[in-house]
Structure formats: structure tokens, C-alpha cells
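K.L.:
The amino acid sequence is not available; the structure is as follows:
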């Protein structure tokens, strides 16, 4: 692109010089004259004067008319007389042409330096050339961290690539993250939207978009961020980044119960040696106190009151020979749309199918996370090889569709899936 610019600029300069220099180097046609040409014209002039005098003498011409005719003859003679010598100005014209050329070139150079974008053009070319190296450093975290100028250069290179080569999901995603680091939230949000338009289920783009919206901080942005986080958790229920943002969004909204559940889930997966463990532990204790205070103000008058559902569990015929010996039965309820942590859990080491299990608010694992906080739920039954709730290959599972816990107090569940 730079080469094309230089070619066009040189062509325009040459074209301009032709207009300036050509008049001074153009050769003039030499005027050829006969040595006797002027003498003949003078002789004709004198003969005409004699004729005019004769006309005056004979009365054919008045004195005034004679004088006028003489003047006209003199003017005609002056116009017809040819130059005796053609002056040569070739040496003077070359100097003028050279001077004009130097002036034109100097003017163009000064004008471009004052008004042109040579530095920007050079930076743009450098951004294109350095795009692979800067991209590796940004994505693979190789070498020194990118400086602010290098991030701007990388953003320029990515925009150029997208303009020349068309949409690319990874390029849009990387551009959005760079603009986020440069605190250009509008450009970052637009970039993530472009990536999501190409792949609506891109977890990386959804998480990044939620981060931008949370940084914007408005109520509308927080609502959009919550939707993005919810979509991520549907795709990847154990995504730590999404759970962290869910906890923060709930905390900002004053939803202590949801925030506590998310923070406890994160804390349960974190090593005690992690530098953030102590901080999260303190946050969990803070939220427990808030939830307890909130729960006391809304505590029901009777412990027997509250939502519950009876679950009739059966085993499909195809899986009867797959039932593990000494397996543990977990029956738990989850919000149909919401956090992945269970609202109520029942664990049975001794059991036999078919079986009826009742889940109620008293079976909640976490304070503030029970049937009382969610209207639509679904129930899952899992036969585990051990006493751990984590999913493992070879386990059996079945689940119901979502239902309204206020209107349904009994559901049928068939364990029909081999994990």
C-alpha cells in the first residue's frame, strides 16, 4: 500500500512539472524572411502616397481625407514589416524552467509535510507488519506485556485485517479484549457483538461481553450482563468466570442469597493455597450474615409450612443390568433457569426402586437457596458409584421437565440415561 502511494505521488509530481516546465523548453518556430521583403513593402507604400497626392491635385480627394489615408497607410506598413532578426532566448528559458521545477518540488514537499499524514501512514504499515508478533504476545502471553502504544498498534492491525479479509471470529474477539484494556468500552462491546453474530454460543465472547457491561455499571448494562452470564452457565454450568460474575452481579443488586450460593460454589472448587481463598472466605461469611438477617425478617410462622414436591422414581428396563452395586442415590432439585447449585438435596445409601422421595425447603443445602426463591424447578435423580455428587462415567441419571413448584406437588421421574 505504501508503494502504491509513492507511485501515485511520483506520477502526480511529474504530471505537474510538465505543466510548469513545458512552456519554457518548447522550441519556437524560426521566422524566415527575404532580405528584400521590407524594401518592396516600403516601395509599395511610397507609390500609394503618390497616388493619393494625384487624387488631391485633381480634386478627387479632400485634404482631410488625404491625411486620414496617409495615417492608415503608415499603420498598414508597420504591421507588414517583418523582423530582421529572431532573438534567441534559449539560455534564459532553461534557467527559468529549472527554477520553476525546484519551486514546484519544494512547495509540494513543504505542503505535504504540513498537511499530509505520512507519520500515520507509516504507523499503519508498521501495525500491519507487526500484527503476527503482537498477536502472539497478546494471545499466548509470550515475551513482555504489551505497552499501551503496542495495544493501539495491534488494534489498528486487527481492524485493517478485518477490513481487508472480512469477518473473523477470533480477530473480533481479540480486538474486543484489546479495546477493553484500552478502556474503550463502546468499541469493545461492538467487537464482542460482531463475534457473537458469527457464533452466538461463544463462551469466550459472552464472558467478555459481560465484563464490559459490568464495567459500564448502568442498570441496563447489569441486566444485559446477567443475561450473558446466564447463557454461559447454560452452556458451561461450572464456568468459574461466569460464576464469579454472577456472584458480583447478585451482590450489586443486593441479592445476598444468590451471591452467597455462587461464592460458596467457587470457594468449594478453590484450593486453600490460592491467594484469593481468604478474601472469598471473608466475603462468604459476610453474605451468610446478610442472608441470616434477611431470613429472620421473612421467617415463616410454622416450620411445617413451605413448598415441597414428592418424586416417584422408577428405573427403565434397559438399565436394570447397569445398576451399580452399593450405589448411592442422589435426588435434587434445581432452578429451571438460574444458578446451577441445587435448591434441595436428598441422599440415600440404602434404597430400592421404585421409590418415592420428598424434597422440601428444609432440604436446602445453602441458606437462602431453596424452593422459596424460585418458582419453576426441575428434579434430577442420579445413581452414583460412590458418595460424591460429582458426575462420573458409568453412573445412571434421569430428570423431569421444568414445572411450577407452587402448582405441582408430585412428579414422576424415570432414570433412563447412562452417563
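P.N.:
Alright, I've got the coordinates. All figures in this text were calculated on a predicted structure; none of them were measured in a lab. Numbers count the residues shown, from 1 in each chain.

K.L.:
use CA for all of it now, contacts and neighbours both
P.N.:
Fine.

K.L.:
Next, the buried residues of the top helix by length along the chain.
P.N.:
Under DSSP state H, the helix in the chain containing the largest number of residues is helix 90-115. Of the residues in helix 90-115, those scored as buried under the neighbour-count criterion (16 or more other C-alpha atoms under 10 Å) are 93, 97, 100-101, 104.

K.L.:
one more structure, for comparison:
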């Protein structure tokens, strides 16, 4: 069951049934941190009025109580991010494109493995009117637990503008050369090229 649900998540990182089942399996196995992670991801993709949100929050609260009983506090995101790779990226729009985009066009900034799966390892979403912008990409922004910046030695940074709000395809794009996932210096990324499929 675990293998099947993980396979489903590879196809769709937010597949609700799989997230729910993996959370239950984690809770029953005593892997409370894993359970909390899956259930929090599930709550994030459920509609605000979904009746199962309350039950999920109850499960998360119980898992946190179990962690406390074992003397294990769940890592707070702030302390967790200090020990993981953080890619600092400044994203700007080429001057030649300023009259070809709309202020509310979506901007997706992500890191992906330089060699490996094409899926993003970490993603942030902005709009054109927020550019230029400085963002941090880290393992905290990972879509899937096994696909994290820290799992890959080299990554590529990408910024894409999509009027339709589609992270996978848009009108304009900027890409970096492959770089170390542990790089400390701020990276500059300019959106300056047509987004070719």
C-alpha cells in the first residue's frame, strides 16, 4: 500500500487520497512527523469548506501530542531552514519585455535538478507587478519529500511568466546555468527569452 500511494504521489504530488493514506500509515507506524507532513499538505490543497479539514486538523493535533509524549518536538520551520540549503535568487524582467506582460501575470520561480527529474524541487509564485523580487528557495518549499534541493548536488534556477497561471508552460522564461545546491551567494535571474516547449 505504501509503495502504491507513493507511486501515485509521484504522478501528482497533491493527490488527496494518497496523502491521507500515507498520513494514516505514518501515524499507525509511530512516524508522527511524517503523518503531520502528509496531512498538512493535504489540508493545503483541500477547499476551505471541505468537511474533512476539521478531522485532519484533529489528527495533526493528536500526532503533535504523541510527539510531545515521546519528548520529540516537531521541528519549527524557522530552525529547520537554518540547516538546509537556501538559494537566494533575485528575479528581474528584461526591459524589452516590460510592455509585453500584464501586472497580474503569474511568475513561477523554481529550482530543479540539473541532471535528474524535471519536476521542480522548490517553487515560489509571484506576479509580474512584484518584480524585481528576491526570494529564498529551500527544502521547506519542496512539493515532495524525496525531491528536495538538498538531495541534489547541482540545480538549475528557472523563472517563468504564465498568463494562464500554468507552472509548466508560459510565455517568457529565464534560466540559470547549473550551480551548486549549497551556493551561498545571491543568484540573479532575468526573464528574457520566449518560453519554448
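P.N.:
Structure received. These figures come from a predicted structure and were not determined experimentally.

K.L.:
can you give me the helices in the second structure?
P.N.:
When secondary structure is read from DSSP H, the second structure shows helices at 2-11, 16-28, 32-45, 52-69, 77-82.

K.L.:
out of those helices, nearest to residue 189 of the second structure?
P.N.:
Nearest to residue 189 of the second structure among the helices of the second structure is helix 77-82 (22.5 Å), distances taken as C-alpha to C-alpha.

K.L.:
what's that closest one packed up against?
P.N.:
With contacts defined as 3 or more C-alpha pairs under 8 Å, 6 or more residues apart in numbering; DSSP states H and E, there are no secondary structure elements packing on helix 77-82 of the second structure.

K.L.:
Please enumerate residues in contact with it?
P.N.:
Identification of contacts with helix 77-82 of the second structure by C-alpha atoms under 8 Å, 6 or more residues apart in numbering yields 138-140.

K.L.:
Give me the buried entries from the residues you listed.
P.N.:
Restricting those to buried positions leaves 138-140, with burial counted as 16+ other C-alpha under 10 Å.

K.L.:
thinking again about what came up before, let's have the contacts of helix 77-82 of the second structure in JSON lines, adding distance to residue 152 of the second structure.
P.N.:
Output for the contacts of helix 77-82 of the second structure, formatted as JSON lines (distance: C-alpha to C-alpha, whole Å):
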{"residue": "138", "distance to residue 152 of the second structure": "12"}
{"residue": "139", "distance to residue 152 of the second structure": "11"}
{"residue": "140", "distance to residue 152 of the second structure": "15"}
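
K.L.:
Quickly name whichever of these is closest to residue 161 of the second structure.
P.N.:
Ranked by distance to residue 161 of the second structure (C-alpha to C-alpha), these are led by residue 138 at 20.8 Å.

K.L.:
The closest one reaches residue 109, doesn't it?
P.N.:
No. The pair residue 138 of the second structure and residue 109 fails to qualify as a contact (C-alpha atoms under 8 Å) at a distance of 11.9 Å.

K.L.:
Pull up the aligned stretch in the second structure for the strand or helix carrying residue 135 of the first structure.
P.N.:
In the assignment (DSSP states H and E), residue 135 of the first structure maps to helix 118-140. Following TM-score structural alignment, the aligned partner range for helix 118-140 of the first structure in the second structure is empty.

K.L.:
which residue sits closest to residue 360 of the first structure in space, ignoring its chain neighbours?
P.N.:
Computed as C-alpha to C-alpha, 6 or more residues apart in numbering, the closest residue to residue 360 of the first structure that is not its neighbour in sequence is residue 308, at 4.0 Å.

K.L.:
Residue in the second structure paired with that neighbour?
P.N.:
So, by TM-score structural alignment, residue 308 of the first structure is matched to residue 86.

K.L.:
again with residue 326 of the first structure
P.N.:
In the second structure, the residue matched to residue 326 of the first structure (TM-score structural alignment) is residue 104.

K.L.:
got the contact list for that match?
P.N.:
Taking C-alpha under 8 Å, 6+ apart, one finds 127-129, 163 in contact with residue 104 of the second structure.

K.L.:
Of the residues you listed, which belong to strands?
P.N.:
Taking DSSP state E as the definition of strands, the contacts of residue 104 of the second structure contribute residue 127.

K.L.:
Widest-spaced pair of the contacts of residue 104 of the second structure?
P.N.:
Using C-alpha to C-alpha for every pair in the contacts of residue 104 of the second structure, the one that comes out farthest apart is 129 and 163, at 12.7 Å.

K.L.:
quick one: which of these two has more around it?
P.N.:
Legend: neighbour count by other C-alpha atoms under 10 Å for residue 129 of the second structure and residue 163, higher for residue 163 (19 against 14).

K.L.:
how about that one, what's its match in the first structure?
P.N.:
Matched by TM-score structural alignment, residue 163 of the second structure corresponds to residue 385 in the first structure.

K.L.:
The residue nearest to that match when sequence neighbours are not counted - how many residues pack around it?
P.N.:
Nearest residue to residue 385 of the first structure in three dimensions, chain neighbours excluded: residue 327, at 5.0 Å (C-alpha to C-alpha, 6+ apart). One way to gauge burial is a neighbour count; for residue 327 of the first structure, by other C-alpha under 10 Å, it gives 19.

K.L.:
From residue 179 of the first structure, how far out is residue 327 of the first structure?
P.N.:
According to C-alpha to C-alpha, to the nearest Å, residue 327 of the first structure stands 52 Å off from residue 179 of the first structure.

K.L.:
Look up how far residue 349 of the first structure lies from the match of residue 163 of the second structure.
P.N.:
Residue 385 of the first structure sits 11 Å away from residue 349 of the first structure, going by C-alpha to C-alpha.

K.L.:
What of residue 20 of the first structure?
P.N.:
Following C-alpha to C-alpha, the distance that separates residue 20 of the first structure from residue 349 of the first structure is 101 Å.

K.L.:
who's more crowded, those two?
P.N.:
Just comparing residue 20 of the first structure and residue 349: by other C-alpha under 10 Å the higher neighbour count belongs to residue 20, 17 against 14.
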